Structure formats: structure tokens, C-alpha cells
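1. Kindly generate the corresponding structure for this input.
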Amino acid sequence: MTEATRAPDGSPLRRVIFSGLLGNTIEYYDFLLYGTVSALVFNRLFFTNLSPAVATFASFTTFAVGYLARPVGGLVFGHLGDRYGRKPMLLTSMIVMGVASTLIGVLPTYGTAGNWAPVLLVFLRLCQGIAVGGEWGGSTLLAAEHAPPARRGLLVGVVQLGGPLGSVLSTAVLALVSLMPEDGFLTWGWRIPFLFSAALLVLGLFVRLKVVESEVFLRSRAADDRQRAPLIELVRRPGQLLRASFFIFGATVTQALTSAFMVSYATGVGIGRSDILLGQVFNGVGAGIAMLVATALSDRIGRRHTLIGAALLLAAVAYPVFAMIGTGDPVLLWIALGLLAAPPMGALLAPSAALLAESFDTGVRYTGVSVGYQFAAVLGGGLAPLIGVSLLSLGGGNPVLVAAYMAAACLASAVAVWSAKETRGRDLVAPVAAAPETVLTSQS
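-> Predicted structure coming up:
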């Protein structure tokens, strides 16, 4: 029995979904952990030769570097994944991320290594960004290519739970070590969550090695219809790639503003570190629940209606979220992050993954999904903390401009989704140009 004929069975499908969920959890644990630590620690240990304000800006710049590297990872892993298969690229991305994150945990600080400390930190952050650039697209489309059309949105959404789960896990581990005395935390305690990445890497590889390649890709390889240069094929239709990038733009901006930027902002208005970290846990839990609900809904009413509604709702809550955090009240911060921001953010994030996978042909799908998403991640998530800091300063400490920026990003996503065709239930083997819009009945 060939790998292609085994792929549709229940056991390989469950293995693919679990592997994708675990892989995304590990990747985002590592990637988002860096964002929180950059706001709490790196400005004090790796940029001690700078003033506090400049050090914070420099720390957020290294955070942005990881996002800038993500399209590179998406392009490299996407090209190789479209040419040689999804599974080997997913194994490679996991190894790169695990090794880079573990090495961050043993980096010398500026006081020990001088200027080499921030240089090495930036290099390892680049490696993290490249790894995430390959992981997200690969795990998303592998799940999409295995899943039955009627449940594709939900099953791809389960894989997307790795984002909030990774956020919750990284925050929980960091919250535990932050209970240490300040001196111990700054000396070695912050390193523990990064060193924990080594154990996660071993677990992730154990699961991922058992995953089978998708039947959709195997058919493409057998028919020899793979593209020699997938990116060139996509560039010939730039509107498709640009529109796909903005499907998820509002979610990436919100995710960055409610994580890395929010830590710095909330600290500035007097909210304690433990309260902030608990708020991030609520944010991750709220987003995760919303992801499952929204992806299941998208399988019934379509991707477009679900995503447009989520984007508009997220734009509407932008100002209340930052106004509540700005009061300095921890309870209001928990409500803002867990009940206001998280549900529409999760509802915009997860169904976008299925829409992206359904928007590209098999021969360019890994490249299209990866580059499309990671381009949005750079413009949105990577620059959002820096833009947020600048807008907050421009507003004299009033977050109204930050909220307007978040709302505008969400409206851009709504317009992009509105301009796209409905893809729910699309046959992923058929070319996009030849595939009619498909409307599934509730019995599908």
C-alpha cells in the first residue's frame, strides 16, 4: 500500500493534525517567548550601554528582526516544499527553531561579551524568524491537503490553535520563573524557558517523523506538474498574492499589539509583571476558543462571511481595549485582553488559514501560503510594536492613535476578504482558475 493511498485514512489524518498542532505550539512558544522577554529582560541585559528608552526601542527592533526574516523562511521553505515535499521542510524548520531558541538560553549578556551579545541575539532571532516562516505555511497546508473538504476549516483551525497554546505555554513558564527574586530572574531565571525548548524539540520530532506526505502533493509529483520557480509563477499574478497577505493582516497587528507592545505599555501605566502575564494567558485562551468556533462556522456559512464579521468586530473593540489597559487596573486589562480582543482576533486568524490554502494551486501552494502570510506578519506583527511605541509617544501617552492603527489594519483585512471569492469546499487538486465557487450543503 502506497503512502498516497494511506493518506486519507483516519489515523494518518489525526497524526497530521496533531503534528501540526504540536509543531505550531512549539514554534510559537519559542517565537512569542522572545517577544515577552524582549520587553522584560533584553533591554536591561543586552543593551545596557543605552538609555532606558533607547534600549527598549532597540530590544523591540530585535523582536522585529524575527518578523523580517519570516518571508525569507517562507520563500526558502515554500520553494523547497513545493518542489520536494511538505514533510522534510517541516522537520527542518522545527530543528532550526529548537536549536536557535536553546542557544538564546545560553547567550552571554552585554556585561560579559560586549557588542557580540546583541549581535548573536539578532542572529538567533533571524533563525527563529526563518523557522517560523517555514513552519506555519507547511503545517497549515499539510492539514488542508489531508482534510476532507467539508471539515477543512475546522481541522486547519485546530492546527492554528498552536499559536495561542504556544503563547499560553510560554507565558505560563515565564510567569513561574518570574516569581523568583529580581536578581535571580535577571541573572539566570529568564534562561529556563529558552532551555526548555530542547525538550519540546525532541517531543516534536518524535511525532513529526511519523507523519505521511499529503496525497494532493504526491499526485502533483506523479503528474510532474510542479513548478520550477513557484515564486515566479505567483509574481505573474501579484494581485492574488497581495490580497492573500491582507486576509490576516489585522490579526497579526492585533497579536503583536496585545503581546510585545502591550507588555511595555501596561508596565508604563503601573500594572505589575505577574498581572500582565496572566492577562496574556487569558488572551491566549480566549483566542483559542474563538478559533474553534469560527473555523467550524466557516465550514457552514463560508470563509468570507466569517472573516469579514471578525475583522469588523476587532476594529470596533480596538479603542476600548487600550482605554481599559490605560487605566492601570489589572482586572480591566484581563477583560480587555481575554474578552474583548481575543475572540475576534482568533476568529480572524484561524479561518484565514483555510482561505489561504484554498487560494493557491498545489504547485505553488506552500510558497503562496507561506509568503502571503509572512508578508502580512512583517508589515503587521513585526512593525506593530515599533509603530505602537511611536504612536503612543506622538499621542502624548494617549493610546487613541494606537487603537486607530489597529482598527485600520482590521478594516484592511475586511476589504481584502470581501474582494476574494468564496473557497469553502474547493477541490485542492483542481486549478484555482478552473475551480468554480463551491457552496456546500449542511449534509456535505
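2. use CA for all of it now, contacts and neighbours both
-> Will do.
3. how about the residue nearest the centre of the chain, what does it touch?
-> The centroid of the chain falls nearest to residue 163 when counting by Cα atoms, centre = their mean (5.8 Å). Residue 163 sits next to 24-25, 28-29 when contact means Cα atoms under 8 Å, 6 or more residues apart in numbering.
4. from these, which ones fall inside helices?
-> Among the contacts of residue 163, the ones falling in helices (DSSP state H) are 24-25, 28-29.
5. For residue 184, state which of the contacts of residue 163 is nearest.
-> Residue 184 lies nearest to residue 29 out of the contacts of residue 163, by Cα to Cα, at 22.5 Å.
6. how near is residue 7 to residue 164?
-> Between residue 7 and residue 164 the computed distance is 28 Å (Cα to Cα, to the nearest Å).
7. the more surrounded of the two?
-> The neighbour comparison of residue 7 against residue 164 (other Cα atoms under 10 Å) goes to residue 164, with 29 against 21.
8. so how far is the helix or strand harbouring residue 280 off the chain centroid?
-> Following DSSP states H and E, one finds residue 280 within helix 273-301. Averaged C-alpha coordinates place helix 273-301 at 13 Å from its chain's average position (Cα atoms, centre = their mean, to the nearest Å).
9. Can you classify the residue nearest to the centre of the chain as helix, strand or coil?
-> Per DSSP: H, G, I helix; E, B strand; the rest coil, the local secondary structure of residue 163 is helix.
10. Then residue 434?
-> Per three-state DSSP, the secondary structure class of residue 434 is coil.
11. what about it, neighbour count?
-> 7.
12. Show the residue spans covered by the strands in this structure.
-> For the chain, no strands are identified by DSSP state E.
13. Any chance of JSON lines for the contacts of residue 163, columns distance to residue 425?
-> Listed next are the contacts of residue 163 as JSON lines, based on distance: Cα to Cα, whole Å:
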{"residue": "24", "distance to residue 425": "24"}
{"residue": "25", "distance to residue 425": "27"}
{"residue": "28", "distance to residue 425": "28"}
{"residue": "29", "distance to residue 425": "31"}
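14. can you list the residues you listed in a markdown table and add neighbour count?
-> What follows is these, written out as a markdown table (neighbours: other Cα atoms under 10 Å):
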| residue | neighbour count |
| --- | --- |
| 24 | 27 |
| 25 | 26 |
| 28 | 26 |
| 29 | 27 |
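15. If we only consider those residues, which is nearest to residue 301?
-> residue 24 (26.5 Å).
16. mind checking how far the closest residue to that closest one other than its chain neighbours is from residue 4?
-> Nearest residue to residue 24 in three dimensions, chain neighbours excluded: residue 162, at 4.5 Å (Cα to Cα, 6 or more residues apart in numbering). The gap separating residue 162 from residue 4 is 26 Å, by Cα to Cα.
17. I have a second one here; can you model it like the first so I can compare?
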Amino acid sequence: MTAVKGAARAQSHQDETQGEAARGAQPKRAALASFVGTTIEWYDFYSYATAAAIVFGPLFFPGENRLLTLLASFGTFAIGFFARPLGGLLFGHIGDRLGRKRSLMLTLTLMAVSTVAIGCLPTYAQAGAIAPALLVVLRLLQGIAVGGEWGGAVLLAGEHAPAGKRTFFASFAQLGSASGLILSILAFGIASKLPNADFMSWGWRVPFLASIVLLAVGFLIRASVNESPEFEAMKKDDQIAANPLRETLKEWRLLLAAIGANVYGIAGVYFSNIFMITYATQYLSLDRSMVLDSMFFVAVLQFFVQLGAAFVAQRFGTARVLTMAAVWAIVVPFIMLPLVRMGTMGSVTLGVGLATVAESGYYAVIAGFVTGLFAARIRYTAISLAYQVCGALAGGLTPLFATLLAERFAPGWVAMALFYSSFALLSLICVRWLARREASRDADAEDNSGSRLANGATFGPAAQ
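-> Modelled structure (predicted):
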């Protein structure tokens, strides 16, 4: 009998040990799942962006006027951004009401299916007006999917993170942007080396069709992650928000400031990574393959700068890193654009790379900064709305406005540099306002210890 009890105790201890080990592995697994998932989402999104810059104009919007063709192509690119707030609201509601994980499984599937379908579309020459119409519909679905992905991925990693490491873990969702860009540029770089006729007829489709393989990998990894501990705690305590959007809109000043803080992290990336492809190839007549090769090296730089910036921010303060990055961003376009105009692979890589240091450093830590502004019960909806409304305006319109400036002023570049500096300045102002607000809240909270934890704001600007 004693032996039986001993065996039972041993088994119980073993099960408890295994359970603790499994729970201990969850933060890393959640960070990996967020990284892989956002990599797939952004690979799909950037693939469309790259195709919009070099393929979709002549294939889906043919015409004699280069500007109108480019604007039509970038217009469909912008449509995906305008759909992102809808995705943020839809999947934010699901994430705040039903769980972060469930929402993320849906966004991943929707994005991959939409992207593969784009790779199967007929062109305007094959199907007439139905071709661009279908392209617009699929771009809308892409926008809805990515609109729900970002907030959930940041929360899945951040809310699983060990104490004191939330900024670093949340940054893994941001890394997906850089790695997705790398994969997209690799795919299109390889495809663009085909003879032009082959590339324009079928080569451009391959990067889109490859998304089905990425979906299978991402789905398996994401399925292995538990639900967010903070969501489970809210569910257990019956603290789930009945109407997350209504509660979020009550914090409208904070929401507007969060939107402004996100502007540079989004607009800067789409200026450098998307518009610069068009500017270099269409307005400076640089070799397409050389430009894509330069962008690949820049994307690799972006990945490592993001990782390093998150580590630095965790140790020395998120607001401080954001401030330094934004100040550098105000200056850098006056260096970047003249270097790109020199037209060599080295000058293009250096010019865009200098801007990328600011952009990727800022983008890496803005998620942790903004996330901590809102209570956990509305956090998915709030950060998704802030990020995706900003994405619709700053991301969707930046290539369009920059193209109009290039058409008007090229080969001059000062107007484009001022445009870039203006959105960096806006974000700098918002970050400093939010940082002062959080410092004031922390000072007030010293007389009421634990009040921020009770409000659900367990990781934010001041906490980092």
C-alpha cells in the first residue's frame, strides 16, 4: 500500500513538473508563434505591395499614362489599408470577447487564402474589367486579415512574457514585418531574374502561390500556444468587456495620441520600402533587379536593428528609444534621397539603410509603448484600432502622396524629404505627450500602490 501511495505521489510530482515545464515554455512558444504568424501576414502584404509597384499597373490597369497606371495600382494597395480598421474592429472584438488565440487563427487563414487567390487571378487582357475588380476584393480581404493580426500577435507574445520582459517579447510580433519583407523581396528578386515576358506572364504569381506552404507551418506553430494568461484571468474573474469598442472610444484623446505615435513607424516603412522602389525604377530609371537586391540588404538590416532596439528599450526605456529614433528620422531623408539619386547599389543601400535604422528602431518598440496605455479588457480592440486607423491613413496614402510629389518635382527631392520629416515630427510630439502623461500617472500611483495592475495596464511606457 505504501508503495502504491509512493508511486502515486511520484507520478503527481512528475505531472506537476511537466506542467510547470510546459507553462515555462509558453512564453518562448508564444513569441515564436507571433513572429511566424506576422511573418506570413507581412510576407503576403508586402508581396502585394511589391507587385503593385512593378507588376499590377500594366497587368490590371493598362494605359498610356504612366502616372494614372501607377496611381491605380497604388490605389488598390491603399484599399487594403482602408480595410485594416475594419479588421481591427472585427478581430479586436473577437480577441477581447472570445480570446486572442482564436482571433489569430482566423486572421492567418484569411490572409493566406486571399493571397493564394491573387496568384490565380486572370489579368485585364484575359478577363477585362472583372480582373481588377477581383483584385480589389481580394485586397480588401487581405486588409481585413492584417488588420486583426497585429494587435493579437503583440498581445499573445506580450501577455505570455515573463515579468520585466514584455517589451522584448512583444517586439517579436514586430520582427515579422522585417522577416516578411525579406521573404517577399527574395521571392520577387528571384522571380524578377526571369526573362521579362515570363515574369510578366507567370513569374509574378509564384510568390503569391507560395503562401500556402507558409500557412501550413504557421498554423501548426500557432495551434501549439495556449491562450493568453491575462485573458484567461479576465475570463475567470468575469471581467470580459461587453462592448470593447464603446469602452475604447471613451478614451478618445488617448486613442488619437496613440494613432499619432504610430504614424512614423508605419509611414516611414512604406516610404522607404515601397515608394522608393517606384521612385528608383520609374523616376530614376534604375535597374529593377539591382533595386530589389538593395532592398533585400536593407530588410536584413531592419530585422537586426529591430531586435537590438527592443533589447535596448527594455533596459533603458521605450520612450527614450522612440524619441531618439524620431529625431534622427526628421533629419535622415535629406541624406537618403540624394544617396538614392546617385544610382549605385551601394548608394541606394546606404541611403535607404540610414532611414531604416530610424524606422525599424522606432517600429520595434512602439507596440509595447502603445499597448500599455490601455486596460487589458479592451486592449486588443484599442491597440488594433489605433494601429490600423493609422495604417489606413499613413501607410495607405504615403506611397500615393509621395508618387504625386515625385511626378511634380522629380528629379528634385526636397519636397519628398519634407514630407518624410513631417510625419516623423508628428510622432515625436505624440510620444513625448504620452510619455509625460504616463510619468504623471505613475507619480499619482505611488500613493495607491498596485492601481495600475488593477486597471490591467501591466506593461506600458512607464513600466519599461
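18. just to revisit the earlier point, for the helix holding residue 280 of structure 1, name the packing helices and strands.
-> Where contact means 3 or more Cα pairs under 8 Å, 6 or more residues apart in numbering; DSSP states H and E, helix 273-301 of structure 1 is packed against helix 152-160, helix 162-177, helix 262-268, helix 303-316, helix 330-335, helix 342-357.
19. Most tightly packed of those helices?
-> helix 342-357 (a mean of 30; mean count of other Cα atoms under 10 Å).
20. quick check: angle from that helix to helix 162-177?
-> 140 degrees (axes from the mean of the first three to the mean of the last three Cα atoms, to 10 degrees).
21. Can you get me the centre-to-centre distance for helix 342-357 of structure 1 and its chain?
-> 11 Å.
22. mean offset of that helix relative to structure 2 (after superposition)
-> Helix 342-357 of structure 1 differs from its equivalent in structure 2 by a mean of 0.9 Å after superposition (mean Cα distance after the TM-score superposition for structure 1).
23. now that helix: which residue numbers in structure 2?
-> Using TM-score structural alignment, helix 342-357 of structure 1 lines up with residues 356-371 of structure 2.
24. Residue range in structure 2 corresponding to stretch 286-299 of structure 1, please.
-> Counting by TM-score structural alignment, stretch 286-299 of structure 1 sits on residues 301-314 of structure 2.
25. And the residue nearest to the centre of structure 1? What does it align with in structure 2?
-> Match for residue 163 of structure 1 (TM-score structural alignment): residue 177.
26. Tell me how far its match lies from residue 378 of structure 2.
-> 24 Å.
27. Could you check how far the residue of structure 1 most remote from its centre is from residue 223 of structure 1?
-> Within structure 1, the residue lying farthest from the chain centre (Cα atoms, centre = their mean) is residue 1, at 36.1 Å. Applying Cα to Cα, the value for residue 1 of structure 1 to residue 223 of structure 1 is 19 Å.
28. One more: residue 31 of structure 1?
-> According to Cα to Cα, residue 31 of structure 1 and residue 223 of structure 1 sit 37 Å apart.
29. Pick out whichever of these two has more residues nearby.
-> Taking neighbours as other Cα under 10 Å, residue 31 of structure 1 and residue 223 compare with residue 31 leading, 25 against 9.
30. just checking, that one touches residue 128?
-> Yes. Between residue 31 of structure 1 and residue 128 there is a contact under Cα atoms under 8 Å: 6.5 Å.
31. just to revisit the earlier point, superpose on structure 1 and give me the mean offset of the match of stretch 286-299 of structure 1.
-> Following superposition, stretch 301-314 of structure 2 is found to deviate from structure 1 by 1.3 Å on average (mean Cα distance after the TM-score superposition for structure 1).
32. for stretch 259-266 of structure 2, same thing?
-> Stretch 259-266 of structure 2 differs from its equivalent in structure 1 by a mean of 1.3 Å after superposition (mean Cα distance after the TM-score superposition for structure 1).
33. what stretch of structure 1 lies opposite that stretch in the alignment?
-> Stretch 259-266 of structure 2 lines up with residues 245-252 of structure 1 when matched by TM-score structural alignment.
34. neighbouring contacts of the matching stretch?
-> Contacts with stretch 245-252 of structure 1, where a contact means Cα under 8 Å, 6+ apart, come from 311, 345-346, 348-349, 352, 356, 371-377, 379-381, 406-414, 416-417.
35. And for stretch 401-410 of structure 1?
-> With contacts defined as Cα under 8 Å, 6+ apart, stretch 401-410 of structure 1 is touched by 249-251, 253-254, 311-312, 314-316, 318-319, 322, 380, 388, 391-392, 395.
36. Stretch 170-184 of structure 2 vs structure 1, average distance?
-> Compared with structure 1 after fitting, stretch 170-184 of structure 2 has a mean deviation of 0.9 Å; criterion: mean Cα distance after the TM-score superposition for structure 1.
37. picking that back up, separation between the match of residue 163 of structure 1 and residue 215 of structure 2?
-> Distance of residue 177 of structure 2 to residue 215 of structure 2, computed by Cα to Cα: 16 Å.
38. Over to residue 39 of structure 2?
-> Taking Cα to Cα, one finds residue 39 of structure 2 at 10 Å from residue 215 of structure 2.
39. same thing with residue 40 of structure 2?
-> Plainly put, residue 40 of structure 2 is 7 Å away from residue 215 of structure 2 if you go by Cα to Cα.
40. Common neighbours of the two, please.
-> Residues within reach of residue 40 of structure 2 and of residue 215 at once, by Cα under 8 Å, 6+ apart, are 108, 112.
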